[in-house]
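Chemist: here you go, sequence then predicted model.
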Amino acid sequence: MPTVEKKLDDQQTATAQGPREAAAPKPLRADAQRNRDRLVEVAATAFAEQGVDASLEEIARKAGVGIGTLYRHFPTREHLVEVVYRREVEALCAAADDLASHHPADVALEQWMQRFVDYIATKRGLAASLRILFNTNSAVFSDMSGRVSLALRQLVEAAVAEGSIRSDIDASDVLHALGGIYSAPDTKDWRDRSRRLVKLLMDGLRFGAGKGGG
């Protein structure tokens, strides 16, 4: 059985080649799937709070598994980064449908944009490794960014149709405004400031709307 040290020695070679996707992965046992899901969940929080250099040993410890288990699921750090990135995008897109089915359209849009702040926080933490992944697997980014744009467009168009935000708004304008949050300085109060900016953005979107506008 390969040792942890051997896996670490192989990491640089695997990184240069980029994360590999198995064509037809075997289904995991229930306990193995739980371990994998927990590792991804803990890694997402660690990367958002500490950046992509967060300790893999600490991620494994907080997930309640050994470092060998982490490397069995994710042979390289970049592999783990890609899985975390996909998870964050999928959760963000799923939230759009869930919020739209439980709230008025403008409320669903505002709550989704607040979740977008958390998504950006994780993406900022992954930035260095995401640049490496972009060079080795750019299809991941075109697919994921397209899904986020579609989710936002559906929410914006629903709110326009409902009359709860201005009709002269395009989803690309909203995405451009949200993009400014990503480039804001990484201060301790970044999330709080970003959430306030989302509220200000929604005030602007609602102003002059056919329903509930100023």
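Modeler: Everything's here; your move.

Chemist: contacts and neighbour counts: CA atoms only from here.
Modeler: Fine.

Chemist: return the distance of the most centrally placed residue in the chain relative to K123.
Modeler: The centroid of the chain falls nearest to E88 when counting by C-alpha atoms, centre = their mean (3.1 Å). According to C-alpha to C-alpha, to the nearest Å, E88 stands 9 Å off from K123.

Chemist: contacting residues for the residue nearest to the centre of the chain?
Modeler: By C-alpha atoms under 8 Å, 6 or more residues apart in numbering, E88 lies in contact with 119, 122.

Chemist: now it: which helix or strand?
Modeler: helix 77-102 (DSSP states H and E).

Chemist: surely L155 touches C93?
Modeler: No. L155 is beyond contact range of C93, at 10.7 Å (criterion: C-alpha atoms under 8 Å).

Chemist: who has more neighbours out of those two?
Modeler: For L155 versus C93, the count of surrounding residues by other C-alpha atoms under 10 Å is larger for L155: 23 against 20.

Chemist: and for the closest residue to the more buried one other than its chain neighbours, the neighbour number?
Modeler: Distance criterion C-alpha to C-alpha, 6 or more residues apart in numbering; nearest residue to L155, sequence neighbours excluded, is L109 at 5.6 Å. Per other C-alpha under 10 Å, the neighbour tally for L109 reads 26.

Chemist: my guess is L109 meets E157, correct?
Modeler: No. Contact criterion C-alpha under 8 Å: L109 and E157 do not qualify, at 9.9 Å.

Chemist: second one coming, line it up with the first:
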Amino acid sequence: MAEPARRRPMRADARRNRDRIVAAAQEVFAADGARASLEEIARRAGVGSATLHRHFPTRRSLLDVVFHDRVEALCAKAGEHADRREPGDALVAWLGDLNVYAAASHGLVSSLLRDGPDADLLKRNDDCQAMITAAAGELLDRAQRAGAARPGVRVEDLLALVSALSLAAEQRDDDEGRANRLLDIAVNGVLLPR
């Protein structure tokens, strides 16, 4: 039986191009939805269309990376907050990060759901949902053990709450701080008085 071909490490310039494409795609998809122009993404990344397609042969492959990378960065922030803050403060700070992520992602998620062909991307990213749930669960558990968060609060409730808040705020384009204000109000129901 033949040995499978080994993947060669990516050259430094190819890696830079890939990183620029992903960064540009995050911005363009967030602004214009899942059907955003791939040519616009290539232009913003400073690469040609062929380079974009060499790294990401399909729109779906690029969307998948954008979702995954954003979730990894969000979950890394949970660890940073846990290392630098008291348990209750770490939970609140990360819920703020999650709120920003959810607000930025709702337009993309709504677009995916409307546009249809890539809607199952949301289902395929179960590992992203698992990463977010684990990060939130660790922070919540830590806050509850420290007596900073109510014992009956469940991680699924927190995630649903932040999602609902960002969706409610999305309905009013005239007030970009609404999701943060709503989160501040909701957090009072999660944290125990000091």
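Modeler: On my side now, so go ahead. Computed from a prediction, not measured in an experiment: that's the story for all the values here.

Chemist: rewinding a little: the helix holding E88 of structure 1 aligns to what range in structure 2?
Modeler: Counting by TM-score structural alignment, helix 77-102 of structure 1 pairs with residues 59-84 of structure 2.

Chemist: and the contacts of the helix or strand hosting T13 of structure 1?
Modeler: Using DSSP H and E, T13 of structure 1 sits in helix 4-17. Under the contact criterion C-alpha under 8 Å, 6+ apart, helix 4-17 of structure 1 has outside partners 67-68, 71, 75-76, 78, 136.

Chemist: try it again with 6 Å
Modeler: For helix 4-17 of structure 1, the external contacting residues (C-alpha atoms under 6 Å, 6 or more residues apart in numbering) are 68, 76.

Chemist: how about stretch 89-99 of structure 1?
Modeler: Contacts for stretch 89-99 of structure 1 (C-alpha under 6 Å, 6+ apart): 108, 151.

Chemist: quick one: contacts for G137 of structure 2?
Modeler: Going by C-alpha under 6 Å, 6+ apart, G137 of structure 2 touches V155.

Chemist: remind me which helix or strand it belongs to.
Modeler: Using DSSP H and E, G137 of structure 2 maps to helix 126-145.

Chemist: and that helix, how far from the chain's centre?
Modeler: 14 Å (C-alpha atoms, centre = their mean, to the nearest Å).

Chemist: go on, stretch 158-166 of structure 2?
Modeler: 13 Å.

Chemist: what about that stretch, how far off from structure 1?
Modeler: Stretch 158-166 of structure 2 differs from its equivalent in structure 1 by a mean of 2.0 Å after superposition (mean C-alpha distance after the TM-score superposition for structure 1).

Chemist: what residues of that stretch count as buried?
Modeler: Residues of stretch 158-166 of structure 2 classed as buried: 158-159, 161-166 (neighbour count, 16 or more other C-alpha atoms under 10 Å).

Chemist: stretch 151-164 of structure 1 too?
Modeler: 151-160, 162-164.

Chemist: which bit of structure 2 covers it?
Modeler: Here stretch 151-164 of structure 1 aligns to structure 2 at residues 135-148, judged by TM-score structural alignment.

Chemist: next one: stretch 51-66 of structure 1
Modeler: With TM-score structural alignment as the criterion, stretch 51-66 of structure 1 aligns to 33-48.

Chemist: just give me how far the matching stretch sits from the chain centre.
Modeler: From the chain centre to the centre of stretch 33-48 of structure 2 is a distance of 20 Å (C-alpha atoms, centre = their mean).

Chemist: same question for stretch 186-194 of structure 2.
Modeler: Its chain's C-alpha centre and that of stretch 186-194 of structure 2 lie 25 Å apart, by C-alpha atoms, centre = their mean.

Chemist: which secondary structure state does L130 of structure 1 sit in?
Modeler: When classified by DSSP: H, G, I helix; E, B strand; the rest coil, L130 of structure 1 comes out as helix.

Chemist: how many residues are close by it?
Modeler: 21.

Chemist: now it: how far from P25 of structure 1?
Modeler: Separation of L130 of structure 1 from P25 of structure 1 (C-alpha to C-alpha) stands at 24 Å.

Chemist: check Q154 of structure 1 too.
Modeler: In terms of C-alpha to C-alpha, Q154 of structure 1 sits 33 Å off from P25 of structure 1.

Chemist: and for A184 of structure 1?
Modeler: Distance from A184 of structure 1 to P25 of structure 1, counting by C-alpha to C-alpha: 40 Å.

Chemist: so those two - more neighbours on which side?
Modeler: Remark: of A184 of structure 1 and P25, A184 carries more neighbours, 11 against 7, as counted by other C-alpha under 10 Å.

Chemist: nearest residue to that one other than its sequence neighbours?
Modeler: Leaving aside its sequence neighbours, A184 of structure 1 sits nearest to W190 (C-alpha to C-alpha, 6+ apart; 7.8 Å).

Chemist: any idea how far A135 of structure 2 lies from G46 of structure 2?
Modeler: From A135 of structure 2 over to G46 of structure 2 the distance is 34 Å, taken as C-alpha to C-alpha.
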